[in-house]
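A.B. asks: Sequence and predicted structure are below.
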Amino acid sequence: MMNTTHAAMGVALATPLAFAAPELAPTAALAGFAGGAFPDLDLLGGQHRRTLHFPVYYSVAAIPAGVLAALFPTAATVAAAFFLLSAGLHCVADAAGGGLELRPWEATDDRGVYVHPKGAWVPPRRWIRYDGAPEDLLLAGVLSLPGLLVFDGAVRALTVVGLLVSVVYVAVRKRLPEVETRYLR
């Protein structure tokens, strides 16, 4: 899935707080956005879906963080809980997408996401065939609805930017391997 889809997923997770604790909802949404985007920073230098992708560790850490946020709802505790929850969901959701190959629509790679405690890769399910597939854009659009309709300010602005980036990325996705092999390698 696209990074923007994961970020929108993080904002969507925070939507119930807009009604239950509106004073904390923007913080939760921004932390969810950041947590959704964070694991993909491993594209910049590490092994993608292994270096900063911790499906078990983020998810386990989200439990006490969530309990702490429920007992002591401050901006810091809520931000930590939603960041970890969103990062964990990002990593788990990556297994629903394609593999790590340069042309993931060819479905030649069996690496979905690395599970550190097992020391093994979970194979991709390809429910979203590859990052930047049309169904990925559809999912990003649906998951962006709370950011557009429930939130305002920075959350809405980031959601709009995320959607615009998604549309451009989907439009050029299948050309990127050629650009990478020609100019970046």
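C.D. replies: Everything's here; your move. Numbers count the residues shown, from 1 in each chain.
A.B. asks: Please count neighbours and contacts with C-alpha atoms only from this point.
C.D. replies: Will do.
A.B. asks: Which residue lies nearest the spatial centre of the chain?
C.D. replies: Nearest to the mean C-alpha position of the chain, by Cα atoms, centre = their mean, lies residue 6 at 2.2 Å.
A.B. asks: Helices of this structure, start to end?
C.D. replies: Counting by DSSP state H, the chain has helices at residues 3-13, 17-20, 25-37, 55-71, 75-94, 134-149, 153-172, 176-179.
A.B. asks: Take this one as well and set it beside the first:
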Amino acid sequence: MMATTHALIGLVLALPVLTVAPELAPVAFVAGFVGGLAPDLDLYTGHRKTLHYPVYASVATAPALALAALVPTPITVALAVGLAAAALHAVADVFGSGLELRPWNGASERAVFSHYHGRWIRPRRWIRYDGSPEDLLLTGLAAVPLVALGGDRVAALAIAFVAVSAVYVLLRKSLATVAERLVALLPASARPYVPARYL
């Protein structure tokens, strides 16, 4: 899925805080946003393995949510929402495509690495690839409650992310060719640092 999809879903996870403890909503929105994006910081170093923890992050979310419910402070709420967003990101990637430059070809059987199981989980391809029309639909659906309930700043961010996502969807397939051409221009000394899917 697109990073924008993950970020908006992370923001959606903060909406219950807006209802229950509105004074903690700003920290919840920031935590949901960061948690939704954070797993993809491993994009160039062991993508969907280094920072993706579908099992461990999900297990850690339960006590974090309980703690935030019992002791709602900025720290406990940020931890709970951030962990929930990161866990949902890792789990959601299982329902997307595998790791490859052109995921619409469906050649990769590696969606997300499960550290608990010690193996890669195969992609389900419900969202055929990041930047697919169904990915954009999911982004749009996540934006609806944010625009309706999130306030001006969150609504503006959601609308901006949907717009950026729409452009990415239009360009997605051609970007794979652009990436290949750019990698071909790199000096040989830089190539060991380029993810295998780009070579």
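C.D. replies: Good, I have the coordinates. All values derive from a computational prediction rather than experimental measurement.
A.B. asks: hmm, back to that, report the contact partners of the residue nearest to the centre of the first structure.
C.D. replies: Residue 6 of the first structure is in contact with 33, 36, 37, 86, 90, 140, counting by Cα atoms under 8 Å, 6 or more residues apart in numbering.
A.B. asks: can you pick the most crowded of those residues?
C.D. replies: Counting neighbours by other Cα atoms under 10 Å, residue 86 leads the contacts of residue 6 of the first structure with 34 neighbours.
A.B. asks: Turn the contacts of residue 6 of the first structure into TSV, columns for distance to residue 107 of the first structure.
C.D. replies: Output for these, formatted as TSV (distance: Cα to Cα, whole Å):
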residue	distance to residue 107 of the first structure
33	29
36	24
37	24
86	26
90	20
140	22
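A.B. asks: so which pair among those is furthest apart in space?
C.D. replies: 86 and 140 (14.6 Å; Cα to Cα).
A.B. asks: What about the closest residue in space to residue 115 of the second structure that isn't next to it in sequence, how many residues nearby?
C.D. replies: Closest residue in space to residue 115 of the second structure, ignoring its immediate chain neighbours: residue 53 at 6.7 Å, by Cα to Cα, 6 or more residues apart in numbering. Counted with other Cα under 10 Å, residues neighbouring residue 53 of the second structure total 23.
A.B. asks: Residue 89 of the second structure versus residue 53 of the second structure, what's the distance?
C.D. replies: As judged by Cα to Cα, to the nearest Å, residue 53 of the second structure and residue 89 of the second structure stand 9 Å apart.
A.B. asks: Same question for residue 45 of the second structure.
C.D. replies: In this view, residue 45 of the second structure and residue 89 of the second structure are 17 Å apart by Cα to Cα.
A.B. asks: swap in residue 36 of the second structure?
C.D. replies: 6 Å.
A.B. asks: Repeat that for residue 80 of the second structure.
C.D. replies: Per Cα to Cα, residue 80 of the second structure is found 14 Å from residue 89 of the second structure.
A.B. asks: and which of the contacts of residue 6 of the first structure is nearest to residue 62 of the first structure?
C.D. replies: Checking these one by one against residue 62 of the first structure (Cα to Cα), the nearest turns out to be residue 86, at 8.8 Å.
A.B. asks: Quick one: map that closest one onto the second structure.
C.D. replies: Aligned by TM-score structural alignment, residue 86 of the first structure pairs with residue 85 of the second structure.
A.B. asks: Its match is in contact with residue 32, isn't it?
C.D. replies: Yes. Using Cα atoms under 8 Å, residue 85 of the second structure makes contact with residue 32 at a distance of 5.5 Å.
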